[in-house]
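A.B. asks: Coordinates for the following, if possible.
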Amino acid sequence: MKAMLVTGLGLGPRGMKYESIPEPIVGKGEIVVGVRAAGVNFADSLMLNGRYQTKQPLPFSPGLEVAGVVTAVGEGVFDHAVGDRVLAIPSYGGYAGKVAVPAARAVKIPDAMDYVTAAGFPVAYGTSHLGLWHRARLKAGEKLLVLGAAGGVGLTAVELGVLMGAEVIAVAKGKAKLDVAAVQGAHHLIDAEAPDLKDAIMAATGGAGVDVIYDPVGGALFEAGMKAAAFEARALIIGFASGEVPQIAANRLLVKNVDVVGFWWGAYADKAPATMAQSFRTLIGWWEEGRLRPHVSDTRPLALAAEALELVLERRSTGKVVITVDETEST
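C.D. replies: All right, here's what the predicted structure looks like:
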């Protein structure tokens, strides 16, 4: 089969190689998915540099979310069959024609859901829903600040926040990205380069401050969001796309009784799979009801996966970027 291989760390997206490699062998409790599409995430770049939460042995293919067809079923698997259409979340290996995945990490997709939509669904929607619902305890009527609101996870946080009944303040860089957040229902739009971001956020809330901060960016945006936190606010730490990990002043947490909540969505696949499955059931149900509108801004074929990842790293995309895989690349 074909795959995009990382053969050395620190080489960047262009260091990946399009190669022919052996197909995976299905193990006990696993399925093999013939990949038709793979979602692209900022975390993929961390893998390329050896900076992700888990380390992969070289050579490897990045890729944390795929959609495709089950081609093999391992011993002890009873809830999947060859031919099932699924979305799945491998630990890595999604930039390839096939990938072996624990069966518990795969979910059947509706017949009406195409593979590109499905491949861009798990990480972005899963992160935002599990984070807002389970970790941040977002309630209807609360004020939700979404930083990086036009990115892969940020845009789903806007959409889900609106669906869950929150008043959503979207922060993104430039009118074009803010327009995308507006389409997904954001109630207030703030340019990330506003002269005084904290004042702009406070003005949008009528001076009340925000109840939940959704932050996949870090750096100066997080600092501004924390300054605009309301009493008993919750700050949800998703990631650090800016490259700057903020240092949090404990006295600020004390004065406003603020919770800072760490959230790594991928850990739930192993630590609390039932909670992740419940989240997926809710999300797929909402999609079937027409209440979610996934936004995929760009696709690239597998051989051009480096271009796809660069779109994400250089913030030239909105919503999701997805790699498409031809059926011939699986054999």
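A.B. asks: For the rest of this, base every contact and every neighbour count on C-alpha atoms.
C.D. replies: Fine.
A.B. asks: Which parts of the stretch 51-200 of the chain are strands?
C.D. replies: Assigned by DSSP state E, counting those that start in this stretch, the strands in the stretch 51-200 of the chain fall at 66-73, 85-88, 98-102, 106-108, 143-147, 167-172, 188-191.
A.B. asks: Any chance of CSV for those strands, columns mean neighbour count and distance to Tyr115?
C.D. replies: Below are those laid out as CSV (neighbours: other CA atoms under 10 Å; distance: least, CA to CA, whole Å):
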stretch, mean neighbour count, distance to Tyr115
strand 66-73, 26, 5
strand 85-88, 28, 8
strand 98-102, 26, 14
strand 106-108, 22, 12
strand 143-147, 29, 27
strand 167-172, 27, 28
strand 188-191, 18, 31
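A.B. asks: Mind checking those for the one nearest to Gly207?
C.D. replies: Of all the strands of the stretch 51-200 of the chain, strand 143-147 sits nearest to Gly207, with 11.5 Å by CA to CA.
A.B. asks: And the closest one, what does it pack against?
C.D. replies: Secondary-structure packing of strand 143-147 (3 or more CA pairs under 8 Å, 6 or more residues apart in numbering; DSSP states H and E): helix 152-163, strand 167-172, strand 210-215, helix 219-227.
A.B. asks: Quick one: name whatever helix or strand follows the helix or strand hosting Phe231.
C.D. replies: Assessed by DSSP states H and E, Phe231 sits inside strand 229-237. Remark: after strand 229-237, the chain's next helix or strand is helix 250-256, criterion DSSP H and E.
A.B. asks: next up, for comparison:
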Amino acid sequence: MQAWRVHRNGEPREVMRLDEVEPPVPGEGQVLLRVLAANVNFPDALLCRGHYQVRPPLPFTPGIEICGETPDGRRVIATLDPGASSGGFAEYAAVDAAGVLPAPGALDDAETAALHIGYQTGWFALHRRARLQPGETLLVHAAAGGVGSAAVQLGKAAGATVIGVVGGPDKARVARELGCDTVVDRRTEDIAAAVKEATGGRGADVVFDPVGGDAYTASARCVAFEGRIVVVGFAGGEVPAPALNHALVKNYAILGLHWGLYNTKDPAAVLRCHDELTALAARGAIKPLISERVPMKAAADAVQRVADGVTTGRIVVVPGTAQDTAPDAVPEGSTTR
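C.D. replies: Reported below is the predicted structural model:
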């Protein structure tokens, strides 16, 4: 089978190589899935760079989120262990059977591949951690990105007024199409001032922050009385150092979310969330924003562009497309430049 493998750490476009390898052999408690679609996540880039929390042994196949087909023909969602050598950017993947979930019938393969991590993260951040209420104002940073777009849709589904922060006019257009009530372009506007203006001076009740750095600083300036800032990640590359005296005098909460912990600490909550997301998808309240569906040969370039922050929504790798079998398909052992 074909599989992208990382033989040394570095930038995804330089270190990912399309190889011909044997399909993985499922271990105890695992099942072999045919990969129907593999979502590209920012952690895939971190794995390539060797900057993720875990470092799988070289060579390894990145790709931590897939829609797959079981041996008996069922369409399912699966997430893969980022510390393992077998990942989702391949034609087949071995996954833990206990973590396999049914694919929502309302979503196609690419949308299904992009559902689990992003929307579970958004749901737990907004509902489990921040306790978002109908009528509250939600501020979402990177609102046109993969995780941010999920938070926008979930916020609207919960009855919140949503303010989306983006970088540039193209991403602003996407945020408006997603349903943001107000869109702030961080490149040309002062985020805190724009949020205060949009809320009549009150500020945002809940802040969803997967960016960190300057985004967090702006959030602290415009969070409402008894507001909640949920720290989801640091895609901007800078981990902020919050001024706790500021949180004290303004009466707001700083909440952390490491969604992956729920898989071990409270797996039943993950299953309940999946049921809720499936119901929301069935009624059309959520639908992953797929900006591109690319063939297998384009996976390295897709991971690089996600790493560079130049994409909107989700890029999904779809193995077995016509482009993969075209004469210009990447030969074994070569790299996509």
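A.B. asks: Could you pick out the longest strand of structure 1?
C.D. replies: Counting by DSSP state E, the longest strand found in structure 1 is strand 30-40.
A.B. asks: Against structure 2, what's the mean shift for it, could you check?
C.D. replies: Superposing on structure 2 and averaging over aligned pairs (mean CA distance after the TM-score superposition for structure 1), strand 30-40 of structure 1 comes out at 1.0 Å.
A.B. asks: and the angle from that strand to strand 66-73?
C.D. replies: For strand 30-40 of structure 1 against strand 66-73, the angle between stretch directions is 170 degrees (axes from the mean of the first three to the mean of the last three CA atoms, to 10 degrees).
A.B. asks: chain center to strand 30-40 of structure 1: distance?
C.D. replies: With CA atoms, centre = their mean, to the nearest Å as the basis, strand 30-40 of structure 1 stands 16 Å off its chain's centre.
A.B. asks: Give me the range in structure 2 that it lines up against.
C.D. replies: With TM-score structural alignment applied, strand 30-40 of structure 1 matches the range 30-40 in structure 2.
A.B. asks: and what of stretch 287-306 of structure 1?
C.D. replies: Counting by TM-score structural alignment, stretch 287-306 of structure 1 falls onto residues 281-300 of structure 2.
A.B. asks: check contacts around His274 of structure 2.
C.D. replies: Neighbouring residues of His274 of structure 2 by CA atoms under 8 Å, 6 or more residues apart in numbering: His116, Gln120.
A.B. asks: so it is in which element?
C.D. replies: Counting by DSSP H and E, His274 of structure 2 is found in helix 267-282.
A.B. asks: after that helix, next one along is what?
C.D. replies: Counting by DSSP H and E, the next helix or strand C-terminal to helix 267-282 of structure 2 is strand 290-294.
A.B. asks: Report the angle between that following strand and strand 30-39.
C.D. replies: Between strand 290-294 of structure 2 and strand 30-39, the angle comes out at 110 degrees (the same axes, to 10 degrees).
A.B. asks: what comes up buried for strand 290-294 of structure 2?
C.D. replies: Judged by neighbour count (16 or more other CA atoms under 10 Å), strand 290-294 of structure 2 contains these buried residues: Ile290, Arg293, Val294.
A.B. asks: Next: stretch 110-117 of structure 1.
C.D. replies: So for stretch 110-117 of structure 1, counting by 16+ other CA under 10 Å, buried means Tyr115, Val116, Thr117.
A.B. asks: contacts for that stretch?
C.D. replies: Residues outside stretch 110-117 of structure 1 that contact it (CA under 8 Å, 6+ apart): Arg36, Ala37, Ala38, Ala67, Gly68, Arg85, Glu288, Pro294, Val296, Val322, Ile323, Thr324.
A.B. asks: mind putting those in a markdown table, distance to Val26 of structure 1 included?
C.D. replies: As requested, the contacts of stretch 110-117 of structure 1 are exported to a markdown table (distance: CA to CA, whole Å):
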| residue | distance to Val26 of structure 1 |
| --- | --- |
| Arg36 | 18 |
| Ala37 | 20 |
| Ala38 | 19 |
| Ala67 | 17 |
| Gly68 | 16 |
| Arg85 | 17 |
| Glu288 | 31 |
| Pro294 | 31 |
| Val296 | 31 |
| Val322 | 25 |
| Ile323 | 23 |
| Thr324 | 23 |
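A.B. asks: Just the closest of those residues to Asp259 of structure 1, please.
C.D. replies: Distance ranking of the contacts of stretch 110-117 of structure 1 against Asp259 of structure 1, using CA to CA, places Pro294 first at 30.0 Å.
A.B. asks: The closest one contacts Phe121, correct?
C.D. replies: Yes. Using CA atoms under 8 Å, Pro294 of structure 1 is in contact with Phe121, at 7.4 Å.
A.B. asks: Centre of the chain to stretch 62-69 of structure 2, how far?
C.D. replies: On CA atoms, centre = their mean, the centre of stretch 62-69 of structure 2 falls 13 Å from the chain's centre.
A.B. asks: residues in structure 1 aligned with that stretch?
C.D. replies: Counting by TM-score structural alignment, stretch 62-69 of structure 2 corresponds to 62-69 in structure 1.
A.B. asks: What's the end-to-end length of the matching stretch?
C.D. replies: End-to-end distance of stretch 62-69 of structure 1: 19 Å, with CA to CA, to the nearest Å as the criterion.
A.B. asks: Can you tell me which of the helices and strands packed on strand 143-147 of structure 1 is nearest to Lys55 of structure 1?
C.D. replies: When these are compared by CA to CA, helix 152-163 sits nearest Lys55 of structure 1, at 22.7 Å.
A.B. asks: Provide the aligned range in structure 2 for that closest one.
C.D. replies: The alignment of helix 152-163 of structure 1 onto structure 2 (TM-score structural alignment) spans residues 146-157.
A.B. asks: Buried residues, the matching stretch. List them.
C.D. replies: For stretch 146-157 of structure 2, a neighbour-count test (16+ other CA under 10 Å) marks Gly146, Val147, Gly148, Ser149, Ala150, Ala151, Val152, Gln153, Leu154, Gly155, Lys156 as buried.
A.B. asks: now do stretch 124-141 of structure 1
C.D. replies: Neighbour counts over stretch 124-141 of structure 1 (16+ other CA under 10 Å) mark 124-132, 135-136, 138-139 as buried.
A.B. asks: Identify the residue of structure 2 aligned to Ala235 of structure 1.
C.D. replies: Ala235 of structure 1 maps onto Ile229 in structure 2 when the alignment is built from TM-score structural alignment.
A.B. asks: scratch that, Leu253 of structure 1 is what I was asking about
C.D. replies: By TM-score structural alignment, Leu253 of structure 1 lines up with Ala247.
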